[in-house]
Every structure is written in structure tokens, then in C-alpha cells.
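Asks: Build me a model from this:
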Amino acid sequence: MSLASNRLDALRAVLKQMGADGFVLPRGDEHLGEYVAPCAERLAWLTGFTGSAGLAAVLPDRAAVFSDGRYITQMDQQVDAAAWERQHLRDTPPATWLARHGSSRRIGYDPRLISESALRPFLDAGLDMIALPANPVDAIWTDRPAAPCTPCVPQPEEWAGQSSRDKRERIASDLRDGGESALVLSDPASIAWLLNIRGRDVPFTPLSLCFAIVHDDARVTLLIDPAKLSDQTRRWLGDDVTIQPPTALEDTLRALAPARVQVDPASNAIWFMQILEHAGATIIRKGDPCLLPKAIKNPVEQEGSRRAHLTDGVAMCRFLHWLDENATRTAELEATIQLDRFRAASPHYREESFPAISGSGPNGAIIHYRVTPESDRKIRPNEVYLIDSGAQYPFGTTDITRTIWTGPDAPDDDVRNAYTRVLRGHIALARARFPKGVTGHALDALARYALWDGGLDYDHGTGHGIGSYLSVHEGPANISPVFRPVQLQPGMILSNEPGYYRPGAFGIRLENLLLVQPSAIGEEKRSFMEFETLTLAPFDRRLIDTASLQPSEVAWLNQYHARVFEQVAPHLNTPARTWLTAACTPLHAG
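Replies: Below is the predicted model:
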């Protein structure tokens, strides 16, 4: 019997003791975050699937793992098909699967790991969902890592651009206007932004795991392990921030009753609702009020992002020069190590903003491929290599993807055609000008049209928000076929990353980060916006079919490459500068 089957059998035994027939296990922790500490990697431990988005559903006679289009190939490789069915979230939603196979079952869930919004589809499907007093996975995960306890440190105003007091006053004013006494926050990114603090509790994202209650007088109760706080950080937080250990969370919530308490049903676990309602509080369901101001970067944060992208652009150009000379003498894992070394040459570099996606040949077609010592593949001549990576600097977060041809021969027309269509979509979005009130959904087709015109497409969104020395994936705005009613506003930073993936052959993705800016063009009574491209690194001209480009597209490329050279070249040594000169040489329309 396989390890996966053994763990499933053990889980089913615990569920039976708890009076449950089945179980739903989301990928996430008590903060519902994308990146979690090792102690919260329950889905990976149970199923083997390490993607950052997914869910497992367990019944007495069958079990399934679900994820989205970014991870389908990875899921097929990591998950034992003898123990688990593997399902696409869009094609077979978990609630539909459970209703089909376990409609008469009592399905358990951990109320600390799922939001009210996420639970709703299961209830709407008529399933008998029961909150369990403890997570059954924890009962069988005998070597579970300890909870993290890294220092929580100040994020100075020279990088944050606004004091915590000003941010708290704004939130408190909104609470008073709504007649609410308090706000519950369980998203550490919102708390980090609100209190101007950072930490190292989870990989790739500078967060301290904690909870917070914001009161209508701008005071905050911060529930965090006291061991994380130095005297300096306590002074930074000030007298208006009261420190409590996380073990006091339930009592702190109960003490809010019978007041009106604001809770986001999407970003807070349903456990918060259950505790507050039982205590007699009135729950006001509203979105997290930190999300939008956090997404709209102030002038200091915008300038910090430009600085981060220049620093990162220097590292990327050094890496691309190195890769041009060494691609076929290295492997996927070594390439990520080299890129990290180039970034680490900056004293401001903190860590990757996510695990680098380094995929050569067929591995590049795995949208969120993560190279391991077991999967590591030598980069071969005359193939496509994709590198998607990012960095954390105290003044900004980066995310960039480049697709490279390894040579020495020229790529065939099929590869060049696909690359050029992706590039045309990238340019179309980068050049977009749009009126106030437009959502990212309205712009998504711009990045896909050149691909659609050739009968091609990609199974992921086109753009996500980026934090300011916070999460590389940040809401509430995005650019996607999935509609979100969030208008793009000046100060937002989003990615521009169309792609194309041919399973078993190659993957192409081209990503820059875009800053939404007011446009000088527009009618007198109608405001328009446009994008400022922040990322600074050339595209691989060997893969560009210039004959397929419009003159305006060639002009955009040449202007972009001229700016890359102007800003990055002064920071390079002579060999790398020579390489960049060639990489940024103007193209001519075919």
C-alpha cells in the first residue's frame, strides 16, 4: 500500500471517530493565505500536491484533489492516481463532486481554514457540512513542524510612505460612519500594511502571522506571539496597540459582544463568525477595508517600486547575459541559483518573492512548474527556456518572466509564431489607454487577441496585483477573464503576463509589471488612465518574428529597449553592457 493510501486510511479512521463521513481540506492556514508556514502545509502532506492553490475532498470510498489550470500538469505528476482523483476546479467544482458522490454524507470541515464565502457553494449544493472541533489531519501528522516565531520588525515610513496612525484613523473613521465598534483582521498582509510591520514567518512574503482587532477609536488589539516583538518594535507600534497572545483570540472576540463588528466573509475564517454570533455580537459583513488602500500605492511606494525594478533589472540583465553564454552547460536548478546570486549582490535583496519557475523544453509547459533535485533537467540546445521569478526588497516587490531561445540554431517558425503572438498581446496591454471606471476584466482580451487570432490561448489570468514589500499576489484588482467589480485606479501595480503552453514541448510567458497612471489624453470631462511599465529587461529578439509586428508594436519595443539600456547599462560591467547593447538594438519592421 502506498504512503498516500496509508495517510488516507488513517484520516478516514479519525473522521469516523469524529462522527464525520467525509472531509474538505483547503490549501491554506488560519489566515487563509496563499503562502503558508511549513506547519500549515496540510494539503501537501496529505496528498503530495505542493501547488499554492488547491483543495482535497475525502469520502469513505473515494477522494479527489482539485486545482486550477496553472497546476493541472503538476498535480498529475505529484498526486498518486491510485489514491486520489485529480480534478480541474473549473470543470468539476469540489461541491459538485461531493454532491455527486456523497450527497447523503456528513462532510466535516475545519472552521479555522475556510471562509464563509468558500463554504457557501457546499451548503448551496445541499451538503450536510459539520464544523469539526479540531483538524483531523493534525491528529495523524505526527512530525508536524512547529509554528514559526521570527522577529516582527518596523517598516519605516521612508518606505511605507504613510504612518500607521494615519491609516488607522482612516479605518476607524469608516467604522464610526457605519456605526461599527470594531473590525476583525486575520490577513497578516492587511495587518502588516496597517501597522507598518513586516516579518519572516512564511516563505517569500515578509509577514508576521497574527490577528488584529481595530477599534473605532483607532486603537488596535494585536494578537501575536509576544516572543516575536523586540522592545524596538513595541515602541514602534506605540501605546495605541495592545499586545495579546493568539491564545487570547477567542476571549477577545467574545468581549466585543454585543457590539456591531465588521468582518470580511471572504478573508476571515468562518470560525470568527461562529464565535462572534454565539457571543451575541452583530456581524456586519463587508470587504476588508485595507485591501483597496493597500493596492493603491502612494507616491513613496511607487518610487520604491521603480527603485526595486531598477535593482532587479540589473540582476536580471546580468543573469540573461550569463545564461546566453552558459544555458546549454547548466540545468534548471543551477540557473535559479545563479539568478539568486545576481540578486543577492544587492545589499537590499531580502529573498525571492516566490519559488522561481525555471522550466526548459517540456517543463516550461507546466505553468507553475517548481524545479526540484528530482525533476531537475539539463537545458539543451535549440529549445525554449522559461524563467519566472521575483524578489523582495524593503522598498518593493518584483515579478518578471522571460522566455529564452537556447540556440545555436534559429528557432523554427512554429515557436517564433507562438512567441510573437504572446509578445503582441503583451504589448497591446502595456499600451492600453482606458477610461476611469474600467475593470481588469475589460482589458483581458487585449492580451489574448493575437493568440485567439491564431487559434491559441492560455489557461490562467493575465495580471494580478503586486504588494509593496508584501505579497507578490495581491488583490483586489486583477486582469482576468473572471470578472471582479474592482476598478483600476492610479497607483495600482499589476502584472502583464500572457502566455502559451504546448504540453510536452514548450512554454512561453512574457511578464512585466505595470503601474496604473493618469493619462494626459482624454476628453475634458472624462478621465483616462494608462500603464507605466516598471520592469527593466530585454525580450529575446531571436524569438521575435518582426514581419508579424505592426509598426506601432516595433516602435513600442524599441522605446522599451532604449529605456532598459539607458537605465540598466550604467550598472553593468563591460561584457554585460556589450551583451545588453546587442539585446536592445532597435528592431526594424518586416
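Asks: use CA for all of it now, contacts and neighbours both
Replies: Fine.
Asks: Show me the strands in the stretch 251-400 of the chain, by range?
Replies: Using DSSP state E, counting those that start in this stretch, the strands of the stretch 251-400 of the chain run over residues 260-263, 282-285, 351-352, 357-360, 384-389, 391-393, 396-397, 400-405.
Asks: out of everything not next to it in sequence, what's closest to T96?
Replies: Nearest-residue entry for T96: A125, 7.0 Å, with adjacent residues in sequence omitted and distances by C-alpha to C-alpha, 6 or more residues apart in numbering.
Asks: I have a second one here; can you model it like the first so I can compare?
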Amino acid sequence: MLMKTPDEQTLAARLKALREELAKRGLDGFIVPISDEHMSEYVGDYAQRLEWISGFAGSAGSALVMQDRAVMFTDGRYTIQVREQVDPAHWEYESVPQTSIAKWLKENAKDGARIGYDAWLHDRGFAKAVHAVLQAKGGEIVEVDGNPIDAVWDDRPAPSPAKALPYETELAGRSSAEKRAEIAEWLKAEKLDATVISALDSVAWLLNLRGEDVTHTPVTLSYVIAHADGTADFFIAGEKVSPELTQHLGNAVRIRERMDFEGALKDMKGKRVAVDPALSVAAIPQALEEGGAVVVAERDPTIVPKARKNAVEQQGQRDAQIRDGAAIAKYLHYLSVEGPKGELDELKAAAQLLAFRKEYPDLKDISFDTISAAGPHAALPHYRVDENSNLPIEPNSVFLCDSGGQYPDGTTDITRTVWIGPDAPPAEVVDRFTRVLKGHIALARQVFPDGTTGGQLDVLARMHLWQAGLDYAHGTGHGVGAYLAVHEGPQRIAKPAGGQAGTGEPLRSGMICSNEPGFYKAGEYGIRIENLVIIQPSDKSGDFGDFLEFETTTFAPIDRTLVDAEMLTSEERDWWNAYHARTRELLAPQLEGDVLAWLEDACQPI
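Replies: Presented below is the predicted three-dimensional model:
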């Protein structure tokens, strides 16, 4: 659910109230991330502190509120959006990774500055970096006792009370007991007593459960401490536990109150405990050390097994995509008919797409806020439409829609860019779209040695844009969960420059990735073509080792109106024709009448 957009006067009053609270605590500033106690990308309404204080509704960013200045830190995806949503009369804008909060404080903080932070919202590495900068200026980073935003946020929502839900082995492909046994073997091999699992999707995967606590991501607010004997302590609010869940978890999982988690960490004296520094807030290792435990920095042991989908999860992905693809086909037909009439807007289009998805009764949710982007909004890769930003979809313009569904057997994520007629698209738009398509096909067709990283493959998707002096400012591919988070690590296909997380991760069989090159002309239009793929063993394996390839699982027509067939090689045409023949084969049995006729035409060979 979107937070109601406050007016500038309300936001100014909130900023003033926060500064008064900071003054009471003797703080010169406070750091506000988009985060929760689990380092989640998408957070529940109760944790939307950055949006509450600033109005910024993006999914990545942070702020620094000083007594005399307030600064927003966002990356290139949000350069335009942050300026539209955050009042320049009260806020300054900074771009990352060119700068960071630590760098800004080094250059701008006064000597002796005391900057507050919430240890339940930041990792330890961040806290150490800021501490080093402030210490050099005679200041300090101060761990707050209770978040100061919460102290002034009178109508702050409570955390979700929704029940945690069992996720059956028939869908998960492996039992929780098997997964816990695998982790126990790893702990024993590493001479560790336990590991803390704090990422919500890791908890859900390990215990085979799902939830309704975070919009569009089926997770439940909880923690796990997994032990070397295969047992686990599961920390969750008692109101969220049902008899069915208790039976599902079994005797080897001890259910404990969520509020007891910090105390349990402090009770592990003498234990060697693994903590993932990238996925754990600073308060977790701090509590362990205060209690006398030995903290060992190790990657969350569920991360790679969760990313490498088993045969049941892979088939679930295929099945979910076929149903989702039919909904997309109905939607694309709808746009082709209604778009040229000039009566659609972004909100109406998004609502109609949801209606088509809801025709499938197993739809649980969408997998993220639909990016329904007309004209200049299509140039914002992570645009989110609301009543204030809603634009009409004009005839003879580009329309981009990035969306996905959450089904019990799989999570989908698809982007299609279409030309809204009736006239033919401009030559420039066709050229850019075709270059994006060529990059998409190049990546989809690539065979590569086992151990290749996403950073090594990223250039394939960009090369035809680069040849024209063009590029795009986001990654080419992210991991996707199995009825879990639509953005899942550790793998990522992106430029390796700048130390981007995941670009050095070897791609492994079973991983699901997106393939989504794009192009964006600020203020005019944007283009993105996105399918999901599963990494599979290739028949090219042999004397030179094991090779892998991508199996495309997303099927929906790509707009041929925007393609210059003369720019395609014979191999690219073969891919297009094979892809659309398969699309027709999979989707046609679910469609009828005008939609089926439209599909047959849209899937004709090029």
C-alpha cells in the first residue's frame, strides 16, 4: 500500500520535529536509511522512515538530517525522481557512488559533530566507516536508544500482525529438515556452533514458510539461530504463530518471542557464531560480543542454495510464467486497442494489468509496484506512479510497463515497451529499441564456462548501444526468488566497475536471472526489454570444462513495430522467430477471440 503523499508544509513540519528531537538528545545529525532490522530491500510500512521524513518513495537511498542542512543520497536510477518528490527548499541532493554519507561528513561535518544512527538499521561496516571519519574530526557516531523518527512519528503503523504461513515441500522441493541438516554439516565443518539468519527471505527459505508482512514480498518478520545439531531457534511475534505452523515446523524448531532475540544473542557466551556482515545489522554482532560469543564473519549459508533452484522450483517458475504470460498478452492486446484512443493514463493501465492477472485465482500479489510509465516517465527506470504523478498515455508515444506476479509456484518479472499508435514510431526510437533488443538477444544466446561472473557477461547486453555512444545506468540482470523476493542475490549481471555487489559472483546452474537491457532519453522516452532466465548446463560442455547457458522462461510478444529488421543478423532473426513461435505455442491455449487473433499476428516470423 502506498503511503499517502504529504504536502510540503507537512514534510517541513516533520523535519522541524526531528531536529528538535535530535537537539534533546544532544545530536548534531541523524542518518536515515531505507531499511529495517533485517537489511531488507523492500520494507514494511512501519519501517518507511525515509519516505515519511522526506517524501522520497524510491526503493534505495538514504538521508542525513543535520540541524542546518538535510541531504538525500541516491544513485543514478533516482536522479530525476528524487528531485520530483523531495523539496529543494529543504533538501540537498547527492549522487552515489560518486559520494557517500561518510565522504560527505568528512568534507562538511563540523569538528566534534555527534551523528546519531540506529544500530538495528545499518550494517557494521557502514558504522565503522562513519565512525572513522568523525573520529578524525574529534566527533563520534552515536548509537541511539530508540529511533528518533519513531519518537516524532505519531501515526506510525504497527508491524504487520499477519500469520506466518507454512510452505509445503511439494512447492519448495526440499524439506526444512534437509536444509537445516545441510547447514548443520557446514557449521561442523567450519567448527562453528551456530549461525544467525536475519534476512527475511533466508528465514522463509530455510523453514519453508511464507508471510504477508512486506508488501509484494511473501515473508514474515522473524529471525533464526540455526545450530550445528540441526535444530533452530525461531524468533517471531506470538500472535503470528498458528497451530498449523507449529506442526509444520516440528519439534526441532523452537518457537520463541521475537522480542527475546537480542537477549538470546547475549546468552551465547563461548559459542562461535557465524554472522553475515552484509546481511546483518550492526546490533546483531554487537549483542553477541557483549554476551561473550565469538563472532565469525561468514556469508549466510542459505544464500547460494536458495539461489540455485531445485528441479521443483525450476518447474514452478516455468508454470507460473506461462500463466503470467497469458495475462501479459491480454494486456498488450488491450493497450493496442485502447492506447491509440487517447483515453488511458498510467494508473488505469496498471489497474487493468492487475485485473488480468487476477483472472488467475492463484495470484497472491504482484511482485513489486508496477512501473506503468508513459512518455518521459519511461525514462525513469524505477518510476512509481501515484495520483500526483499520473500521466495520460498519449497516442504516438512510447509506453513502458515493468511488472510481476507472486504465485505459489514462482515469482515473475517482465518488462515490455510498446509504441502507442496510430502513426509509425520515429526512426530514433526504432534504432534505440532495436539496439536494446540486439543486446537482449546476445545475452540470451550466450554460452559460457562454468564460473563466469555476471560482470563478465554484462558487456554483451550493452555492446550495440556502446557502438552508437549510448548506455544505460542500471544493471542488466538480478536474481529472482522462488515465490520470494523479486530481487535476490548473490548473482548479478552488471558492470563490475565500482565494486557493485554480486558482479563478481560466479553464475551457477539453477540460478534465475533477469535479462533487461534498456535505454533512456531523459524527459522524452525510455526502453527496456526484460525476460527471466534459468541458468542451465550446456551441451557444449566437453574437453574445455563445463559450460552453461540461459533458458528463457518468460514468454510474451515483443513489439515488432519498434524493430528495424534490417539491423538484425540472421542469428538474431532466428532467435526472434523461435522465441515467438514458442510464445504462441504456450499462450495460445489460454486465449480466445480477438486476443488470440492478436497473439497470432504478434508472433508472426520477422
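Asks: May I have the TM-score of the superposed chains?
Replies: Remark: TM-score between the superposed chains equals 0.98 [TM-score structural alignment, normalised by the length of the first structure]; 587 aligned residues with a C-alpha RMSD of 1.2 Å.
Asks: before we move on, the earlier item: now mean neighbour count and distance to T73 of the first structure too, for the strands of the stretch 251-400 of the first structure, in JSON lines please.
Replies: Formatted as JSON lines, the strands of the stretch 251-400 of the first structure follow (neighbours: other C-alpha atoms under 10 Å; distance: least, C-alpha to C-alpha, whole Å):
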{"stretch": "strand 260-263", "mean neighbour count": "24", "distance to T73 of the first structure": "36"}
{"stretch": "strand 282-285", "mean neighbour count": "17", "distance to T73 of the first structure": "37"}
{"stretch": "strand 351-352", "mean neighbour count": "20", "distance to T73 of the first structure": "24"}
{"stretch": "strand 357-360", "mean neighbour count": "28", "distance to T73 of the first structure": "13"}
{"stretch": "strand 384-389", "mean neighbour count": "24", "distance to T73 of the first structure": "16"}
{"stretch": "strand 391-393", "mean neighbour count": "28", "distance to T73 of the first structure": "26"}
{"stretch": "strand 396-397", "mean neighbour count": "24", "distance to T73 of the first structure": "28"}
{"stretch": "strand 400-405", "mean neighbour count": "23", "distance to T73 of the first structure": "19"}
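Asks: quick one: which of the ones you listed is nearest A160 of the first structure?
Replies: Ranking these by proximity to A160 of the first structure (C-alpha to C-alpha) places strand 396-397 first, at 9.8 Å.
Asks: Where do the helices of the stretch 201-350 of the second structure begin and end?
Replies: The residue ranges that make up the helices of the stretch 201-350 of the second structure, judged by DSSP state H, counting those that start in this stretch, are 243-249, 261-266, 283-290, 303-307, 311-338, 346-358.
Asks: Among the ones you listed, single out whichever gets nearest to Q491 of the second structure.
Replies: Smallest distance to Q491 of the second structure across the helices of the stretch 201-350 of the second structure (C-alpha to C-alpha): 8.1 Å, for helix 303-307.
Asks: which strands and helices sit next to that closest one?
Replies: For helix 303-307 of the second structure, the elements it packs on are helix 200-207, strand 488-493, judged by 3 or more C-alpha pairs under 8 Å, 6 or more residues apart in numbering; DSSP states H and E.
Asks: how many neighbours does the corresponding residue of the second structure for T462 of the first structure have?
Replies: In the superposition onto the second structure, T462 of the first structure corresponds to T476 when matched by TM-score structural alignment. Look at T476 of the second structure: counted by other C-alpha atoms under 10 Å, it has 28 neighbours.
Asks: so T476 of the second structure makes contact with A494?
Replies: Yes - the criterion here is C-alpha atoms under 8 Å, and T476 of the second structure meets it with A494 at 5.3 Å.
Asks: Give the residues shared as contacts by these two.
Replies: Residues within reach of T476 of the second structure and of A494 at once, by C-alpha atoms under 8 Å, 6 or more residues apart in numbering, are D458.
Asks: mind checking which of the helices of the stretch 201-350 of the second structure is nearest N396 of the second structure?
Replies: Between N396 of the second structure and the helices of the stretch 201-350 of the second structure, the shortest separation by C-alpha to C-alpha is 11.5 Å, and it involves helix 311-338.
Asks: so how far does that closest one sit from its counterpart in the first structure?
Replies: After superposition onto the first structure, the mean distance of helix 311-338 of the second structure to its aligned counterpart is 0.5 Å, using mean C-alpha distance after the TM-score superposition for the first structure.
Asks: And that helix, how far out from the chain middle?
Replies: Here the centre of helix 311-338 of the second structure is set off from its chain's centre by 20 Å, with C-alpha atoms, centre = their mean, to the nearest Å.
Asks: Now do it: which range of the first structure does it align onto?
Replies: Residues 299-326 of the first structure are where helix 311-338 of the second structure lands when matched by TM-score structural alignment.
Asks: In contact with V281 of the second structure, which residues?
Replies: Contact partners of V281 of the second structure, counting by C-alpha under 8 Å, 6+ apart, are 37-39, 119-124.
Asks: What's the match for it in the first structure?
Replies: V281 of the second structure is assigned A269 in the first structure as its aligned equivalent, the criterion being TM-score structural alignment.
Asks: Please name the nearest non-neighbouring residue to that match.
Replies: Across the structure, with C-alpha to C-alpha, 6+ apart as the measure, the residue nearest A269 of the first structure apart from its sequence neighbours is S115 (4.2 Å).
Asks: quick one: the counterpart of Y579 of the second structure in the first structure and V24 of the first structure, what's the gap?
Replies: Y579 of the second structure maps onto Y560 of the first structure when the alignment is built from TM-score structural alignment. Going from Y560 of the first structure to V24 of the first structure by C-alpha to C-alpha, to the nearest Å gives 48 Å.
Asks: Now tell me what touches stretch 338-347 of the second structure from outside.
Replies: Applying C-alpha under 8 Å, 6+ apart, the contact partners of stretch 338-347 of the second structure are 372-374, 385-387, 390-396, 420-422.
Asks: Mark which of those are buried, thanks.
Replies: Burial of the contacts of stretch 338-347 of the second structure was assessed by neighbour count (16 or more other C-alpha atoms under 10 Å); the buried members are 372-374, 385, 390-396, 420-421.
Asks: tilt between the helix or strand that contains V554 of the first structure and helix 299-326?
Replies: Here V554 of the first structure sits within helix 551-568, counting by DSSP states H and E. For the pair helix 551-568 of the first structure and helix 299-326, the angle between their directions (axes from the mean of the first three to the mean of the last three C-alpha atoms, to 10 degrees) equals 90 degrees.
Asks: Please identify the buried residues of helix 551-568 of the first structure?
Replies: Residues of helix 551-568 of the first structure classed as buried: 553-558, 560-565, 568 (neighbour count, 16+ other C-alpha under 10 Å).
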